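Novice: the amino acid sequence is not available; the structure is as follows:
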């Protein structure tokens, strides 16, 4: 699948570029509010490496992180292309998620994807997460990903708009996909020890393999394209609203819940740390400031 791997990795890279350009445009547009006197934020770039046990080349990627902007307090948009041999903990995790006979005999893998988390300056603008990825082993391949919205206080029309964009991305590929992957997101993005949702959901899917690689790649591309359509209009509608210190305090509390989910339950965090990827890149999703009761 050499050609398919290259096409997927190139797509994730091009999507990253498109999103970073749009986010820097939002920084330029934030011309009022308490942080408007700051220089518009720009992404800093940093290469990342995956470390293998035997010192062999194991791939890596690039972090792009913007901190202290006008509109974004912290946002990271990472891409990666990693490969090698799955360590035993990751092999066990893979076996628990998908039937891939033969992993013990041949635990080679390749994975590429894009991962994004944005924590906003304004408590009126929701945080957001998006990722899409392709995973390959000699025993099978699949796509995964999704996008979910995390407002500090839900605005029903924003929730409806965000979900409508997710459904529009899914429906051309099968009428069953949006309801199935929405339900998966609702289940996955639960902070179980608090019995509360992390946000207002979106879609989440894993192990997506119909047997038609081109069709599954096209679906994953549409999920990626839907992200800016779903998120940027919400930012533009909320970024100039006034907010109070009480709003900020609640934002920091919700960020604490977000951090708890990512450190306790998030599959990507677990997989990245188990496979030796750069911890700074893996933990990019954590907010710059948070609070707990």
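Specialist: All right, it came through fine. As the structure is a prediction and not an experimental result, all values here were calculated from the model.
Novice: for the rest of this, base every contact and every neighbour count on C-alpha atoms.
Specialist: Noted.
Novice: what ranges does the protein have for its strands?
Specialist: Ranges of strands in the chain, per DSSP state E, are 44-49, 59-67, 72-85, 108-120, 127-137, 140-150, 190-191, 196-197, 201-208.
Novice: reformat these as TSV; add mean neighbour count and distance to residue 240.
Specialist: Output for these, formatted as TSV (neighbours: other Cα atoms under 10 Å; distance: least, Cα to Cα, whole Å):
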stretch	mean neighbour count	distance to residue 240
strand 44-49	15	25
strand 59-67	20	19
strand 72-85	24	13
strand 108-120	23	12
strand 127-137	22	16
strand 140-150	22	18
strand 190-191	18	30
strand 196-197	15	27
strand 201-208	22	24
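Novice: distance to residue 252 added to these, as a markdown table?
Specialist: Output for these, formatted as a markdown table (distance: least, Cα to Cα, whole Å):
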| stretch | distance to residue 252 |
| --- | --- |
| strand 44-49 | 24 |
| strand 59-67 | 16 |
| strand 72-85 | 12 |
| strand 108-120 | 10 |
| strand 127-137 | 11 |
| strand 140-150 | 13 |
| strand 190-191 | 16 |
| strand 196-197 | 16 |
| strand 201-208 | 19 |
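Novice: residue 277 is nearest to which of these?
Specialist: Nearest to residue 277, of all the strands of the chain, is strand 44-49, at 6.4 Å by Cα to Cα.
Novice: what packs against the closest one?
Specialist: The contact analysis (3 or more Cα pairs under 8 Å, 6 or more residues apart in numbering; DSSP states H and E) places strand 44-49 against strand 59-67.
Novice: most remote residue from the protein's center?
Specialist: residue 105 (31.5 Å; Cα atoms, centre = their mean).
Novice: residues contacting the residue nearest to residue 90 when sequence neighbours are not counted?
Specialist: In space, and not counting its chain neighbours, residue 90 is closest to residue 274: 6.2 Å by Cα to Cα, 6 or more residues apart in numbering. Applying Cα atoms under 8 Å, 6 or more residues apart in numbering to residue 274 gives the contacts 87, 89-90.
Novice: second one coming, line it up with the first:
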């Protein structure tokens, strides 16, 4: 049985607890919509992995719901360990010297039934090689942007960042805008948010506290945005805009997303890695 140190255990426990709270909040939204259809509920499926040598390497749990508010939402957690493939290790800070690693995190993507409700992505993670750091963020992805939603989203994450370091929000917002940009289309994937990586200030407790605050801010902000719009009427034209937008979302995740590449290169569960893809999308 693999033994983790206190920091690794604390991070993995936090991501598991956050998963449970987010799933409960999302199921409450399903209950609040009303109507004749049964509200959606999460179904969980656990998986295990082996690293490139064949040795056991941890695993995770997929939590997926398809309901009347959420057309498809996945809230996945994982705790994996082992050794990177030697070539991939060269691309990870601190792994070229020693390919052994530990990684734990939560990854969430929601695609909504109502085109007026914004899709969303959030993930936070803790990774250890010969170095250790936190990363993650959250970004809003409305097919039909609403200025007030975008403003409130950014205000919430600015407040979260400012509680820890006044330099965080301008840095992490700009990083998000740069990262979630579809270069071959010359268009942003969504309305942005924050993105950070390799956060290792020298104060582990402070970095962990910030990462927890990102999760708390998401939980306190996104369900309220859903409630604003989930009862609104929508048209066939609105649905067409939503499906075309999902095509752009898919392109980014398959071409540029680092998390997708990390999962594939470390022998992760394919269904969990590709959970971010929408159930239906269109291209011209």
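Specialist: Happy to help now that I have it. Since this is a predicted model, take the numbers as computed values, not measurements.
Novice: drop the TM-score for these two in here.
Specialist: The TM-score (TM-score structural alignment, normalised by the length of the second structure) is 0.97; 281 aligned residues with a Cα RMSD of 1.0 Å.
Novice: show me what residue 192 of the first structure aligns to in the second structure.
Specialist: Alignment note (TM-score structural alignment): residue 192 of the first structure maps to residue 183 of the second structure.
Novice: equivalent analysis for residue 282 of the first structure, please.
Specialist: Counting by TM-score structural alignment, residue 282 of the first structure corresponds to residue 273 in the second structure.
Novice: so where do the helices sit in the stretch 151-284 of the second structure?
Specialist: Secondary structure of the stretch 151-284 of the second structure (DSSP state H, counting those that start in this stretch): helices at 168-179, 204-229, 236-255, 258-265, 270-273.
Novice: the fourth one vs the first structure, mean deviation?
Specialist: In this case it means helix 258-265 of the second structure. By mean Cα distance after the TM-score superposition for the first structure, the fitted helix 258-265 of the second structure averages 0.3 Å away from its aligned residues in the first structure.
Novice: go through that helix and flag the buried ones.
Specialist: Buried residues in helix 258-265 of the second structure, counting neighbours by 16 or more other Cα atoms under 10 Å, are found at 260, 265.
Novice: and the gap between the match of residue 192 of the first structure and residue 239 of the second structure?
Specialist: Residue 183 of the second structure sits 25 Å away from residue 239 of the second structure, going by Cα to Cα, to the nearest Å.
Novice: quick one, which of the two is more surrounded?
Specialist: The residue with more neighbours, out of residue 183 of the second structure and residue 239, is residue 239; 17 against 14, by other Cα atoms under 10 Å.
Novice: that one reaches residue 115, doesn't it?
Specialist: Yes: with contact defined as Cα atoms under 8 Å, residue 239 of the second structure reaches residue 115; the gap is 5.9 Å.
Novice: distance between stretch 171-179 of the first structure and the chain's centre?
Specialist: 21 Å (Cα atoms, centre = their mean, to the nearest Å).
Novice: residues in contact with it?
Specialist: Contacts of stretch 171-179 of the first structure from elsewhere in the structure, counted by Cα under 8 Å, 6+ apart, are 166-167, 170, 203, 219.
Novice: now for those residues, which pair is the farthest apart?
Specialist: Longest span within the contacts of stretch 171-179 of the first structure, Cα to Cα: 203 and 219, 12.7 Å.
Novice: tally of neighbours for the aligned residue in the first structure for residue 255 of the second structure?
Specialist: Mapped onto the first structure by TM-score structural alignment, residue 255 of the second structure lines up with residue 264. Other residues near residue 264 of the first structure come to 13 when the count uses other Cα under 10 Å.
Novice: residue 209 of the second structure now?
Specialist: Residue 209 of the second structure, neighbours per other Cα under 10 Å, totals 11.
Novice: which helix runs longest in the second structure?
Specialist: helix 6-33 (DSSP state H).
Novice: that one aligns to what range in the first structure?
Specialist: Mapping helix 6-33 of the second structure onto the first structure (TM-score structural alignment) gives residues 3-30.
Novice: buried sites along the longest helix of the second structure?
Specialist: In helix 6-33 of the second structure, counting by 16+ other Cα under 10 Å, buried: 8, 11-12, 14-16, 18-19, 22-23, 25-27, 29-31.
Novice: now for these: which two are most distant?
Specialist: 8 and 31 (35.2 Å).
Novice: residue 9 of the first structure: what's it in contact with?
Specialist: 81, 112-113.
Novice: one step back: so how far is residue 204 of the second structure from the match of residue 282 of the first structure?
Specialist: Counting by Cα to Cα, the gap from residue 273 of the second structure to residue 204 of the second structure is 28 Å.
Novice: more crowded one of these two?
Specialist: For residue 273 of the second structure versus residue 204, neighbours defined as other Cα under 10 Å are more numerous around residue 273 (19 against 15).
Novice: quick one: the more buried one and residue 207 of the second structure, what's the gap?
Specialist: Relative to residue 207 of the second structure, and taking Cα to Cα, residue 273 of the second structure is found at 26 Å.
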